[in-house]
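[1] here is my input, please return the structure:
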Amino acid sequence: MKRAQQGFTLIELVMVIVILGVLAAVALPKFVDLKGDAVQAATDGTAGALSSATAINYARRSINSANGVAITTAAGCTSAVVGPLLEGGLSSQYSTSGTAPNCTLSNSDSSPAKTASFSAPVIN
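    Here you go, the predicted structure:
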């Protein structure tokens, strides 16, 4: 009794490898810029935290002018003013710019730098 051979032919194996290669070539670009997306998400999160911190500062300073930090139009968006409002301060990779109440946060951890906007209400 002769037994039938089992297994795949060389052509079948080559075709499977080609199909996997095509699928990898199509799917790979979708996952290449994950670091850029992560840096942008971190920048957006930090900008949101700064916006919340400046709103809390505004409320504290409205109740008692001895509390909180004065945010003026000219200096309101500098890292020296808004950075200390965050617990632990503002990380060195971030810089702020703009004129209060419209501020911009830049993250130099990627090239080009990722940016996000936040609000810093003016209060003396």
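[2] contacts and neighbour counts: CA atoms only from here.
    Will do.
[3] all strands of the protein, in order?
    94-99, 102-107, 114-119 (DSSP state E).
[4] let's compare: structure for the following, please.
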Amino acid sequence: MKRQNGFTLIELVVVIVILGILAVTAAPKFMNLQVDARNASLQGLKGAINGASGIVYGKAAINGVEAASSATSVKTDNGDISTVFGYPTANAGGIMKAVNGLENDTEWKAVATSGSSIGGGDAGGAKIAFTFANKVPAAGGKASDCYVLYTAATANSAASATVVDCK
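    Sure, this is the predicted structure:
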């Protein structure tokens, strides 16, 4: 009788087919690129918000209104931007006007979160959140699972933006 030294062609094909099926079912769990892309977009928006608020603060300081505790207007290339303590207010006249792309609802949309309202506010410490326009339900305007939260400046702290990552 002849000894077999390797695998037959049928055995190799069966193993390759089984590995292919496992790869197709398991790969999406390890390669969730859509969530990574959304999180990167949120980080980009956070950077744009921080950059724009820093530029507006610089213009407010030049105009001498960086300490104003009520909404004050600062002239910029995007028009007059409402500021409080030198930073953009958390509403349509402030941060939404300072950051290109936030003034319309095509890419980003203002949403309600536990600490913010859709319209934001012009007082110090007011909050407004932004998420992807296609992730907001038509009715209700509640935030999806991920958003960027902008907090207007107060007497003791500068304006800030924080990200809640997508899951």
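[5] TM-score for the pair, please.
    The TM-score (TM-score structural alignment, normalised by the length of structure 1) is 0.66; 114 aligned residues with a C-alpha RMSD of 3.2 Å.
[6] minimum distance to Gly88 of structure 1: which of the strands of structure 1 has it?
    strand 94-99 (13.3 Å; C-alpha to C-alpha).
[7] Ala98 of structure 2 corresponds to which position in structure 1?
    Under the alignment defined by TM-score structural alignment, Ala98 of structure 2 is paired with Leu85 of structure 1.
[8] now do the contacts for that match.
    Leu85 of structure 1 makes contacts with 50, 53-54, 57, as judged by C-alpha atoms under 8 Å, 6 or more residues apart in numbering.
[9] how much space between Leu102 of structure 2 and Pro28 of structure 2?
    Per C-alpha to C-alpha, to the nearest Å, Leu102 of structure 2 is found 32 Å from Pro28 of structure 2.
[10] who's more crowded, those two?
    Leu102 (19 against 10; other C-alpha atoms under 10 Å).
[11] quick one: Thr151 of structure 2 and Gly125 touch, right?
    Yes - contact status for Thr151 of structure 2 versus Gly125: in contact at 5.7 Å, counting by C-alpha atoms under 8 Å.
[12] those two: who's more crowded?
    More crowded of Thr151 of structure 2 and Gly125, by other C-alpha under 10 Å: Thr151, with 27 against 20.
[13] who's in contact with that one?
    Per C-alpha under 8 Å, 6+ apart, neighbours of Thr151 of structure 2: 90, 125-128, 159-161.
[14] dump those to a markdown table, plus distance to Ala37 of structure 2.
    Formatted as a markdown table, the contacts of Thr151 of structure 2 follow (distance: C-alpha to C-alpha, whole Å):
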| residue | distance to Ala37 of structure 2 |
| --- | --- |
| Ala90 | 26 |
| Gly125 | 30 |
| Ala126 | 29 |
| Lys127 | 25 |
| Ile128 | 22 |
| Ala159 | 26 |
| Ser160 | 23 |
| Ala161 | 19 |
